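Undergrad: would you be able to build a 3D model of this:
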Amino acid sequence: MLSKVISAVCLTLWVSSCAISAAEDPHMARALKLMSETPLIDGHNDLPWQLRKQFNNQLNKVDLNTLDTTHTNIPKIKQGKLGAQFWSAYVPCDSQYKDAVRQTLEQIDVVHRMCQKYPDTFMFATSSQDIRTAFGQNKTASLIGVEGGHSIDSSMGTLRTMYQLGVRYLTLTHSCNTPWADNWLVDEGSDPSEHDGLSPFGKQVVVEMNRLGMLIDLAHVTVKVMNQVLDMSEAPVIFSHSSAYSICQHKRNVPDDVLKRVQEKKGIVMVNFYNDYVTCSETANISDVADHFDHIKKVAGPDIIGFGGDYDGVTRLPEGLEDVSKVPNVVAELLRRGWTDEEVKKALGDNLLRVFTEAEAVRERLTNNKPDDVPIPYAEVKNSCRTSHGYPDVEEPTGAANSLSTLALQLTLALQALLLLSAL
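TA: Sure, this is the predicted structure:
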């Protein structure tokens, strides 16, 4: 009870300070007004990963009203006027071929439980209409994006199951190749290309995501994969947390030719706030972030821009954007630079709502298509942690028991040889 009182007092003080600063800064006053009319939809926040790292997902030990070791908590969300958030269900690449699916399900679970624990703040959302409904109720629409194709373990059934649990985008790779797609480190030269972009199964995944209505996130893939997906996807694509390569030449950012193709595809690039992607250095400020918004608008127009802060997933953030409460500072800066109200509203949420609505429309058009149940070839996923059940032409390894039997046999034969030698 005390924590809620403290939170309410802090929020009241912040609102008072905002009123004073807004009175002093007409751009901030206008920014806050626009954010009260159009939901700010952020494409990527790693708070669920912080809940795992810091508390092993033990939400009973956490109070999001007072948590002060993250970029995100409830008072900061209210201060930042966060209308909708794609929470990242992320697990590291070292879980690939091991327990990635289990860990991802646990991250999906923690988002569901977060919404259940704080129903006055969060509304679990799975559709564009849910975002609008939550905004009308003054709640933060809470959606799930799975960050990394390794989380589905090359399984269409797992992809579909995650969709049923509320996942509405999949980032095709994180910072490792999957058995069916190359990641951005290939372009950097630190990982070898394994598939020349997407493998045939990777293309199956894209088609199945279109059928489901799951957004395809290209934030961590190679340029080759970006173009392959743009060639074949029937629905608009997203970059949930990437910035402009021409401003900061980091391989996680989006080159101009791809920005133009995203425009043609009517997709969206949601600008990342991580200093390394903003200035390619350890320091950055609000103006540097706004430069990315300006550049994307200049190259491909205002219809493909969004916000993808990457809060709680990065170690360095621009001065003035230290946590989610500070996002209105970017909006005020865009207005200061001459952005119109309509352009700002597009970037805040209208663009993402349009993309999401179109993906849902594609799903409806494909509703009579059968689910893809052709599995990935076993040779492409064979490893010591995977069985071959269901692959009729593959002899199933007999496992550890057989290995132990073989070892016992070898020891027995060795012992018999030693006894034979001693007898001689």
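Undergrad: switch to C-alpha atoms for all contacts and neighbour counts from now on
TA: Noted.
Undergrad: all helices of the stretch 201-350 of the chain, in order?
TA: According to DSSP state H, counting those that start in this stretch, the stretch 201-350 of the chain carries its helices in the segments 223-232, 256-265, 275-278, 286-300, 328-336, 341-345.
Undergrad: look up how far Ala414 lies from Ala423.
TA: 14 Å (Cα to Cα, to the nearest Å).
Undergrad: more neighbours, those two?
TA: Neighbour tally, Ala423 and Ala414, criterion other Cα atoms under 10 Å: the higher count belongs to Ala414, 12 against 7.
Undergrad: and the particular helix or strand that has the more buried one in it, what does it pack against?
TA: Counting by DSSP states H and E, the element that carries Ala414 is helix 400-423. For helix 400-423, not one helix or strand is in contact under the criterion 3 or more Cα pairs under 8 Å, 6 or more residues apart in numbering; DSSP states H and E.
Undergrad: so which of the helices of the stretch 201-350 of the chain is the most surrounded?
TA: Among those, ranked by average contacts under mean count of other Cα atoms under 10 Å, first place goes to helix 275-278 (a mean of 25).
Undergrad: could you also give me the structure for this next sequence, so I can compare it with the first?
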Amino acid sequence: MLPLMLAKRRKLNCIQPRLIAFMLFTMTSGTHLKESALELMTKYPLVDGHNDLALQLRIFRNNRLRQIDLHNFSNVATDINRLRAGHVGGQMFSAYVMCPAQDKDAVRLTLEQIDVIRRMCSEYPEFELVTTAQALMSSKKIACLISIEGGHSIDSSLATLRMFYQLGVRSMALTHTCNTPWAESSSKLYKVYSRKNNSLTDFGKAVVLEMNRLGMMIDLSHSSWDTAEAVLHFSKAPVIFSHSSAFAVCGHERNVPDQLLRMLKENTGVVMVNLHSGFLACGDKGNVSIAADHFDHIKNVIGAESIGIGGDYDGAKMFPHGLEDVSTYPALIQELLRRNWTEEELADLLRRNFLRVFHRVEEVRDEMELVHPGEEEIPLLEAANPCPIVYIAKSRSQTL
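TA: Sure thing, here's the model as predicted:
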């Protein structure tokens, strides 16, 4: 018995140093990757394509900023301290109103959301409101961009679209979870404005053209695949999917199938991967590895030069383990480094791809300088607003 016990002990003594060495290597490797991720994100601060903090400001405080300290806002996934910890250098904040406001008070509600984003980004010194690609690239603060999430916010009015641009809006999603009278949503939640074989109407094309002329990014997240395809064929400028993931990895209708990814590649646009568990793991909680699978798939299909990040924090409720709020972005970059993504690829993903698209959108705007503002009006039969005001000209004799 004694020789057998001695033999086992010798065997354990042989194994133990190897086990310790492996554990030390793993810990050292993990520490090195973490340090590399933080160093990389310091050099290339993230530009994130979608955040719904403004929605939470309305829900929790009815947009009363003086009742909140945005350095530490515990009810949400986004605050200044966590944005800094996440190495976020630019954030697209969404001015979102719910679809039931369509044909009612959507324009007013959207104006109020734009107002709270503008106030937030001017009252806090850590933020800086930017409206150009150059200003975004040069900012040393957390640069704020304003987007509109859902074309129902313009009430089928090109003039309203132009006024939103004047207020600083630089991106608009054509739809949210409801169809507009001129574009189709990926969602079937609402039955309004259902059409067959007309996913982008003539007025919808006028909206796309006017966004090109203004220099406003077209966002195809939430649009149906048919609408996205129509826009990719029609737009003169590159487009974005501000917060959408890969359909091949998670078969959710909000995600982008490979055929649209390839069209996006030709368009030179960018898909900014959504980190909501429902779109990453199809309903399961998920983890950082599953999130990275989406990035790997898109890179394999169209290359790292077409990818960004659009976290969707504070717009969705369930996020993967390890990616619970905006402070956790370094964990994702660490995982991509572990999967042998290069510094150049990650620099593109973190900010350079979005900046390239933004620059090109502005170039298209400049090329269209001589194009007059659109004056198209949507036919009343297409916009089923129950209470429109229609001005009818009268002769001079009738007015006297």
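Undergrad: between the helices of the stretch 201-350 of structure 1, which gets nearest to Pro377 of structure 1?
TA: Set against Pro377 of structure 1 and scored by Cα to Cα, these come closest in helix 223-232, at 20.3 Å.
Undergrad: contacting residues around that closest one?
TA: For helix 223-232 of structure 1, contacts defined as Cα atoms under 8 Å, 6 or more residues apart in numbering pick out 181-182, 184, 187, 196-198, 203, 206, 218, 237, 258, 261-262, 265.
Undergrad: same question for stretch 400-409 of structure 1.
TA: Taking Cα under 8 Å, 6+ apart as the rule, stretch 400-409 of structure 1 contacts no other residue.
Undergrad: in structure 2, what range does it match?
TA: Under TM-score structural alignment, stretch 400-409 of structure 1 corresponds to no residues of structure 2.
Undergrad: can you pull the buried residues of that stretch?
TA: Judged by neighbour count (16 or more other Cα atoms under 10 Å), stretch 400-409 of structure 1 contains no buried residues.
Undergrad: repeat for stretch 36-43 of structure 1
TA: Residues Thr38, Pro39, Leu40, Ile41, Asp42, Gly43 are the ones in stretch 36-43 of structure 1 that count as buried (16+ other Cα under 10 Å).
Undergrad: what count of nearby residues applies to the aligned partner of Cys121 of structure 2 in structure 1?
TA: Under the alignment by TM-score structural alignment, Cys121 of structure 2 pairs with Cys115 in structure 1. For Cys115 of structure 1, the count of nearby residues is 18 (other Cα under 10 Å).
Undergrad: please identify the helix or strand for Cys115 of structure 1.
TA: Assigned by DSSP H and E, Cys115 of structure 1 falls in helix 100-117.
Undergrad: thinking again about what came up before, give me every residue that touches the closest residue to the match of Cys121 of structure 2 other than its chain neighbours.
TA: Leaving aside its chain neighbours, Cys115 of structure 1 sits nearest to Phe122 (5.1 Å; criterion: Cα to Cα, 6 or more residues apart in numbering). Applying Cα under 8 Å, 6+ apart, we find Phe122 of structure 1 in contact with Met114, Cys115, Gln116, Lys139, Thr140, Ala141, Ser142.
Undergrad: ranking by neighbours, what's the top pick from the residues you listed?
TA: Thr140 (30 neighbours).
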